[in-house]
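Participant: no FASTA, just this:
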């Protein structure tokens, strides 16, 4: 199967921690690349993230670790030693891509910057992810997604309701998004590499991704246009692109982009036929001046029936909508299962959980997710591939240069 995937034969060195770059590397691994995850002897801190997510994070069951690190191999090196760095450089000499989220000060100290590596390995692609970008007064600031992505971008504040506390997002949404875009950038560099034989520098930041994703609201919120956020639900630009509560307390989201085309159908469905010719509401320009009144009328109509009753009526009229779900609904979504977006992970302790696949599928095959590696699980295997003898490997282990996972 793997030989049918587009990145078969690509070698990637993933020197990263936490979520964003590991997510990018996971995507590339799913697309066929051989990803070697380089970890310290202590291991990536994300191995313990389950403590925050309140799910197991043991060697036998670590689902959060699997999400970002399946289909990789792990080598554990002490890069504070000369021999550890020598091993890393042997890996880099044979690699197509080096990707990292280490802060630039650390990369300078380790001589792993773009300038140094490009001079040594001209065809190597250097991919770097930071919190705030590598230029400007905040270049060296550490950044996690709920700070550099959510907080700084306005997402936390302006997607809520006025007067309420900012949203409290679950970790790693910004990381996963930024990593996904990074994977695309690295593929563009791989295409250039295939044409020219030269590597390229690929940089991305959490703030940069948030700025791009918030492009439309960022434009709308500029002072020149006079829009102020956050806004109440009844003050949104379109009263038919907001959530409505139904009789059973469940919510649905309307998403009508062509207002005047679907307005009569919506009124008919809701039993509001008397509003079809109402000049306060029957054009988009008019309803924006009477949004609060219209939202109240529509909300009262939706409260007359449970959500399950509204879906078939809206669908029959070709009105775009969806049920507003919960995190728990994702793993039970039959449409997601039908498209291979989910899979069941069976753990060594006999338990199982539903995990997401990376979202892109190709015509020939979808790589099946392998368990994410244990710390140093492939150290010996990888070192052998790069010409190290068992005697050398044993010596490195004894000297604290390499860590090898041993079964318990």
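Facilitator: Yes, it's here. Since we're looking at a predicted model, the values are computed, not measured. Numbers count the residues shown, from 1 in each chain.
Participant: alpha carbons only for contacts and neighbour counts from here, please
Facilitator: Will do.
Participant: Residue 286 and residue 238: what is the separation?
Facilitator: Using CA to CA, to the nearest Å, residue 286 is found at 11 Å from residue 238.
Participant: So for the two, which sits in the more crowded spot?
Facilitator: Per other CA atoms under 10 Å, whichever of residue 286 and residue 238 has more neighbours is residue 238, with 19 against 13.
Participant: next, the one to line up against it:
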């Protein structure tokens, strides 16, 4: 008997493309939801061709669209919109990341869909949200990262801010969207089966993880500035050069700091009364970083890690893709899984997060070809082969 999944029986319709909406739907699909992805005929989701391509398809696509079925449907046509309505009428969740007003122009706005399916939970991810003076502006994750306050803090002081090396604004929005969907599904059970809108703005998802940024400004007028690899106000926590690379050391706990200083042969700092708490260490942050950096600079990465782990100090190397692929801990926790694509290629892909003990997630199916499930989905709606052929000839489906 197969292991049950947490979202088994939940039907999700995914509209939109690229990262935020599709990442949210992928996450729901990993835990058992039946995800039907609507793509435009001909081109499909642009992510199919982003970054590195194998046999005509992006390997990123293979991760982002696993556990989904694809129907190629022209949403700009009246017949295509009618098919979408019928799909949504039977769905639990609709995920979309169009610019606000797009679905309304197609007759697929919240009011119309809620009347059609009162239990529908509608996740709407956009640059600036469904309301407010900026709602109609185009918005991508990078702009959300900037407006949310993150981009100002990334990089070295006095230099142009740099981006985090992944589309963090989009994925943060997607994860917040998943939280909203799960909360709305839970609420639906005790609310007469009524659904609701989950409105996620890219910049708000970023802003929500900005910790004490605003309270510090509110209380002290303090504007946090970029600090490179350090975390100002939490000392010591930084990256340090070794003879063959660099390590991250987090020695900011009071007892951890003492063990760290003893491990690097600085008992004077370990026992200094003013350094016993974080407030005192903040006053001498540059001195502490210099002391740690002087010690790490005389050792290899492996020597530093071995010494500090023996002292029970949090430390780690800066991992590359190769480091991750070769790490036994990743494999022990099933965070590197093998997936066979629809074209027969075998890829290693990221595993599923979080780990659920009773209803774990799983990769049930590989990412679909464009429109590869169109006929099956339409037949499931009761359409005959002749009707499907007519829709295909008219360019409504593909």
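Facilitator: Done, it's in. These numbers come from a predicted model, not from an experiment.
Participant: what's the TM between chain one and chain two?
Facilitator: The pair, once superposed, lands on a TM-score of 0.92 when counted by TM-score structural alignment, normalised by the length of structure 2; 395 aligned residues with a CA RMSD of 2.2 Å.
Participant: on that earlier part again, could you tell me which residues touch both of residue 286 and residue 238 of structure 1?
Facilitator: By CA atoms under 8 Å, 6 or more residues apart in numbering, residue 286 of structure 1 and residue 238 have no common neighbours.
Participant: Identify the residues contacting residue 70 of structure 2.
Facilitator: 36, 37, 38, 39, 368, 369, 370, 371, 372, 373, 374.
Participant: check contacts around the fourth one.
Facilitator: Read that as residue 39 of structure 2. By CA under 8 Å, 6+ apart, residue 39 of structure 2 lies in contact with 15, 16, 17, 45, 70, 71, 72, 73, 74, 370, 371.
Participant: Out of those, name the ones that lie in helices.
Facilitator: In helices, defined here by DSSP state H, there are no members of the contacts of residue 39 of structure 2.
Participant: out of the residues you listed, who's nearest residue 190 of structure 2?
Facilitator: Nearest to residue 190 of structure 2 among the contacts of residue 39 of structure 2, counting by CA to CA, is residue 15 at 27.5 Å.
Participant: Count residues in the vicinity of residue 15 of structure 1, would you?
Facilitator: 21.
Participant: Likewise for the one 10 residues further on?
Facilitator: By the other CA under 10 Å criterion, the neighbourhood of residue 25 of structure 1 contains 34 residues.
Participant: I'd like to know how far it sits from residue 157 of structure 1.
Facilitator: 31 Å.
Participant: cool, and residue 265 of structure 1?
Facilitator: Separation of residue 265 of structure 1 from residue 157 of structure 1 (CA to CA): 35 Å.
Participant: Can you check the distance spanned by stretch 16-24 of structure 2, start to finish?
Facilitator: End-to-end distance for stretch 16-24 of structure 2: 11 Å, by CA to CA.
Participant: buried sites along it?
Facilitator: 16, 17, 18, 19, 20, 21, 22, 23, 24 (16 or more other CA atoms under 10 Å).
Participant: Once you drop chain neighbours, what's closest to the residue most central in space within structure 1?
Facilitator: A centroid search over structure 1 (CA atoms, centre = their mean) returns residue 176, at 1.5 Å, as the residue closest to the centre. Ranked by CA to CA, 6 or more residues apart in numbering and with sequence neighbours excluded, the top spatial neighbour of residue 176 of structure 1 is residue 20, at 5.5 Å.
Participant: residues contacting the one you found?
Facilitator: 129, 172, 174, 175, 176, 177, 178, 179.
Participant: Wasn't the first one part of a helix?
Facilitator: No: remark: residue 129 of structure 1 does not belong to a helix; assigned using DSSP: H, G, I helix; E, B strand; the rest coil, it is strand.
Participant: Report the contact partners of it.
Facilitator: 20, 21, 100, 101, 102, 203, 204, 205, 206.
Participant: Translate it into the numbering of structure 2.
Facilitator: Here residue 129 of structure 1 is matched to residue 125 in structure 2, going by TM-score structural alignment.
Participant: just the second one next, same as before
Facilitator: Under the alignment (TM-score structural alignment), residue 172 of structure 1 pairs with residue 167 in structure 2.
Participant: ok, now how distant is the nearest residue to that match once chain neighbours are set aside from residue 286 of structure 2?
Facilitator: Distances taken as CA to CA, 6+ apart place residue 141 nearest to residue 167 of structure 2, at 6.4 Å, with adjacent residues excluded. Computed with CA to CA, the distance linking residue 141 of structure 2 and residue 286 of structure 2 is 34 Å.
Participant: So if I had to pick from these two, which one is more boxed in?
Facilitator: A direct count of neighbours by other CA under 10 Å for residue 141 of structure 2 and residue 286 places residue 141 higher, at 24 against 12.
Participant: Right, I'll call it a day here.
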